[in-house]
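J.: sharing a sequence plus its predicted fold:
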Amino acid sequence: MEQRSLALQRFLGGYARLAKLPEPLPATVVLAPLCERVRRWVDERIRIDVDPELRVTADADQLEQVLINLLRNAVEAGGTAPVELIARPENGQARVQVRDRGEGLPSSDSLFVPFFTTKTGGSGIGLVLSRQILEAQKGSLELLSRAPEAGTVAELRLPLAQADG
């Protein structure tokens, strides 16, 4: 009974967060220092390779939350294997990848379905919330296999900030 109650509390808390996603406050964000700050919060062992000049138009607070979620997922999936955070400009967008060396993607089309989870104790809202945040900022989130290597790539794209005229 207690386990069911806890699961219901997680479900309701997750639903409330999904339903009340605040409007983004887009601004120019320099990615390198933001990524370094997130790395320190999540795991110092994460390897960062971010173009120091890369600037995006995004809500910095919401983008931090997305990166925290994706990096935590990658660290959990990869165990002791290194996790990489790579960001480069590509075709007018910033292409940001979080790469792990875990078991890879589960065979499910439900990874972005609210409350679906493959993790024990997971709420099933992290990926959905991350995708919603990015789409509200004219970005995207995709999960890709690293095959033939082990692991997964969470790839997000955001619009590059306009250069000052």
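T.: Alright, I've got the coordinates.

J.: can we go C-alpha only for contacts and neighbour counts from here?
T.: Noted.

J.: which outside residues touch stretch 89-109?
T.: Stretch 89-109 is contacted by residues 54-56, 70-71, 74-75, 77-79, 81-88, 118, 143-146, 149-160 when judged by CA atoms under 8 Å, 6 or more residues apart in numbering.

J.: centre of the chain to stretch 147-158, how far?
T.: 11 Å (CA atoms, centre = their mean, to the nearest Å).

J.: got the contact list for that stretch?
T.: 56-58, 70, 74, 78, 93-105, 134, 137-146.

J.: now do that stretch: distance from first to last residue.
T.: End-to-end distance of stretch 147-158: 25 Å, with CA to CA, to the nearest Å as the criterion.

J.: from residue 99, how far out is residue 59?
T.: On the measure of CA to CA, residue 59 and residue 99 end up 23 Å apart.

J.: more neighbours, these two?
T.: More crowded of residue 59 and residue 99, by other CA atoms under 10 Å: residue 99, with 27 against 19.

J.: let's verify the closest residue to that one other than its chain neighbours: helix, strand, or coil?
T.: Excluding the flanking residues, the one nearest residue 99 by CA to CA, 6 or more residues apart in numbering is residue 153, at 4.5 Å. What DSSP: H, G, I helix; E, B strand; the rest coil gives for residue 153 is strand.

J.: what is the neighbour count of residue 153?
T.: So residue 153, with other CA under 10 Å, has 23 neighbours.

J.: over to residue 4?
T.: Neighbour number of residue 4 under other CA under 10 Å is 9.

J.: for the residue nearest to the spatial centre of the chain, which three-state class applies?
T.: Using CA atoms, centre = their mean, the residue of the chain that lies closest to the mean C-alpha position is residue 70, 3.3 Å off. Classification of residue 70 using three-state DSSP returns helix.

J.: that one and residue 108, how far apart?
T.: Counting by CA to CA, the gap from residue 70 to residue 108 is 18 Å.

J.: here comes the other one, which I'd like you to weigh against the first:
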Amino acid sequence: MGLIIVVSIQTWNLINYILKRRDDLKRMLEYIKENNPTMYFSQSRTYPFNELGYFLNEVGDIVREVRIEKENQFRYTQYIVENIRIGLFSFDQNGKIEIINTAAKSLLAIPEIKSVDLLEKVLPGLPDTLKKMNPADQKVIVFKTNGKIQHLAFRLSFFKIGEKEIKVVSFQDIKNELDEKEMESWQKLIRVLTHEIINSITPVTTLTGTIKGFFKSNNNISENTIQQTVTGLELIEERGKALIDFVNKFRSLTKLPTPKFEEVKVAELVRGIEILKRDELAEKNIQLRISLDDETRVIVCDRSLIEHVLINLLNNAADAVCTNTELKGKSITIKSIINNDQRPIICVIDNGSGIPENLQEEIFIPFFTTKEQGSGIGLSLARQIMRLHEGTISVNSKPGVETVFSLVF
């Protein structure tokens, strides 16, 4: 009888303990669900029942630490977003703005805004532009607010949270940078123009003074004087024509035709250039190679303008490999690739003499040339044409090894 009583009491205690631990587990799940930081569970002094209490409290401590770390990380991120000088906002596929920071509201001169479509009132066309932008794109939009002109450069990235697609827009006013770049460009251009004009005017002024001296002297005009005068006038005429030619070339830089955009297969474009230049390059013992990573790739461009750019780059490459007298195997490669931003690139690569690092930006300045017979407008025109295509042209050269001109579309 006593044994039955003892067993009954132990069974009752066990049932109570199990029910209590079930309640503890339920409370723990509720605390986690509600982010309650005060969770604590009593610990039995009897082994092994004390282990569950220890375990539940350890789990509670881990949950608290994770929550605190998450909150600290959120506050840290929020502080950066709010205090960075770059405008930031995000919106979902329905155009609902999730986050917008102080810099964005300041640059756009707006209060809180809930939908990206409402930006139409601030900058007409901006919502549509943002929805169509790709991650690799950059759009510069001129925006005037409170009498101040801003050049806002917009970039976009996106990510997914489950099935929800979020687009993040970053932008900043780059007007000061543009002004500095424009001033620097003008200074370089004026330096080249001054050099070219002085080279033409100085001999004209000198010859004019000499001829004037012939006729101001009291001596009789001899045949020799007449001959020298005619020669001097011919030289003046020659320099005058050279100056007119220079002005006409300068004018051509400002009168580029409006591009007629169409879809063009890169393979067809490149192979058309190959057919056009192959025989001419072969006569100079230059091997022309073609490397295409995708035969089906299409770019939107003005075909004739891009052909003009590629032909100019091939001519420059041919000059470069021909001037390298120590070179045995002369070669030029036209290569088609795609960059990390999924933008198509056409490269013209040669193994010629190369371009010194300090001249790799100078060569794009109008009338700057390293050739004796060069006009100095080819690469400048190429850069303008690529800008009309919202693309870029750049050069990377290792003298004596390889020079790569890249057209990024």
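T.: Done, it's in. Being a predicted model, the structure only gives us computed values, none of them experimental.

J.: what's the TM between chain one and chain two?
T.: The TM-score (TM-score structural alignment, normalised by the length of the first structure) is 0.86; 157 aligned residues with a CA RMSD of 1.9 Å.

J.: related to what we said a few turns ago, now the buried members of the contacts of stretch 89-109 of the first structure.
T.: 54-56, 70-71, 74-75, 77-78, 81, 83-88, 143, 145-146, 151-160 (16 or more other CA atoms under 10 Å).

J.: in space, what's closest to the aligned partner of residue 152 of the first structure in the second structure - neighbours in sequence excluded?
T.: Mapped onto the second structure by TM-score structural alignment, residue 152 of the first structure lines up with residue 403. In space, and not counting its chain neighbours, residue 403 of the second structure is closest to residue 397: 4.1 Å by CA to CA, 6+ apart.

J.: let's verify the one you found: helix, strand, or coil?
T.: Assignment for residue 397 of the second structure (three-state DSSP): strand.

J.: residues contacting residue 83 of the first structure?
T.: With CA under 8 Å, 6+ apart, residue 83 of the first structure has these contacts: 45, 46, 47, 71, 74, 75, 98, 99, 100, 101.

J.: the aligned partner of it in the second structure: which element?
T.: Residue correspondence, TM-score structural alignment: residue 83 of the first structure in this structure matches residue 332 in the second structure. Assigned by DSSP states H and E, residue 332 of the second structure falls within strand 330-338.

J.: before we move on, back to that, how far away is the residue nearest to the centre of the first structure from residue 7 of the first structure?
T.: Distance from residue 70 of the first structure to residue 7 of the first structure, by CA to CA: 22 Å.

J.: and residue 149 of the first structure, by the same measure?
T.: Residue 149 of the first structure is 35 Å from residue 7 of the first structure, by CA to CA.

J.: and for residue 105 of the first structure?
T.: 24 Å.

J.: just residue 62 of the first structure next, same as before
T.: In terms of CA to CA, residue 62 of the first structure sits 26 Å off from residue 7 of the first structure.

J.: so between the two, which is more surrounded?
T.: Using other CA under 10 Å as the criterion, residue 62 of the first structure and residue 7 rank with residue 62 on top: 20 against 15.

J.: so what's the more buried one closest to, chain neighbours aside?
T.: Leaving aside its sequence neighbours, residue 62 of the first structure sits nearest to residue 133 (CA to CA, 6+ apart; 6.8 Å).

J.: residue in the second structure paired with that neighbour?
T.: Match for residue 133 of the first structure (TM-score structural alignment): residue 385.

J.: and that match, what does it touch?
T.: Applying CA under 8 Å, 6+ apart, we find residue 385 of the second structure in contact with 256, 305, 306, 309.

J.: re earlier: which ones among the contacts of residue 83 of the first structure map onto helices?
T.: 71, 74, 75 (DSSP state H).

J.: for the longest strand anywhere in the second structure, buried residues please.
T.: Determined from DSSP state E, the single longest strand within the second structure is strand 148-161. Within strand 148-161 of the second structure, the residues that qualify as buried are 150, 151, 152, 153, 154, 155, 156, counting by 16+ other CA under 10 Å.

J.: follow-up on the earlier one: could you check how far the residue nearest to residue 99 of the first structure is from residue 91 of the first structure?
T.: In terms of CA to CA, residue 153 of the first structure sits 19 Å off from residue 91 of the first structure.

J.: could you do residue 58 of the first structure as well?
T.: 17 Å.

J.: do the same with residue 134 of the first structure
T.: In terms of CA to CA, residue 134 of the first structure sits 18 Å off from residue 91 of the first structure.

J.: settle it for me: which of these two has more neighbours?
T.: residue 134 (21 against 8).

J.: and residue 143 of the second structure, what does it touch?
T.: Here residue 143 of the second structure is in contact with 123, 149, 150, 151, 152 (CA under 8 Å, 6+ apart).

J.: for the first structure, which segments count as helices?
T.: Under DSSP H, the first structure gives helices at 2-19, 31-42, 60-78, 126-136.

J.: and residue 21 of the first structure, what pairs with it in the second structure?
T.: Match for residue 21 of the first structure (TM-score structural alignment): residue 256.

J.: with residue 142 of the first structure instead?
T.: Residue 142 of the first structure maps onto residue 394 in the second structure, by TM-score structural alignment.

J.: can you get me a residue count around that match?
T.: Residue 394 of the second structure: 15 neighbours (other CA under 10 Å).

J.: contacting residues around it?
T.: Contacts of residue 394 of the second structure by CA under 8 Å, 6+ apart are 405, 406, 407.

J.: which of the residues you listed line up with contacts in the first structure?
T.: Retained contacts for those in the first structure, judged by both residues aligned by TM-score structural alignment, their matches' CA atoms under 8 Å, are 405, 406, 407.

J.: map residue 37 of the first structure across to the second structure for me.
T.: That one, residue 37 of the first structure, aligns with residue 272 by TM-score structural alignment.

J.: measure its match to residue 320 of the second structure for me?
T.: Residue 272 of the second structure is 22 Å from residue 320 of the second structure, by CA to CA.

J.: and for residue 254 of the second structure?
T.: 28 Å.

J.: likewise residue 193 of the second structure?
T.: On the measure of CA to CA, residue 193 of the second structure and residue 320 of the second structure end up 25 Å apart.

J.: same question for residue 276 of the second structure.
T.: According to CA to CA, residue 276 of the second structure and residue 320 of the second structure sit 19 Å apart.

J.: do residue 12 of the second structure as well
T.: For residue 12 of the second structure, the distance to residue 320 of the second structure - CA to CA - is 97 Å.

J.: what's the answer for residue 226 of the second structure, then?
T.: 45 Å.

J.: now swap in residue 10 of the second structure and tell me
T.: With CA to CA as the criterion, residue 10 of the second structure and residue 320 of the second structure are 98 Å apart.

J.: kindly report the same for residue 7 of the second structure.
T.: Residue 7 of the second structure is 101 Å from residue 320 of the second structure, by CA to CA.
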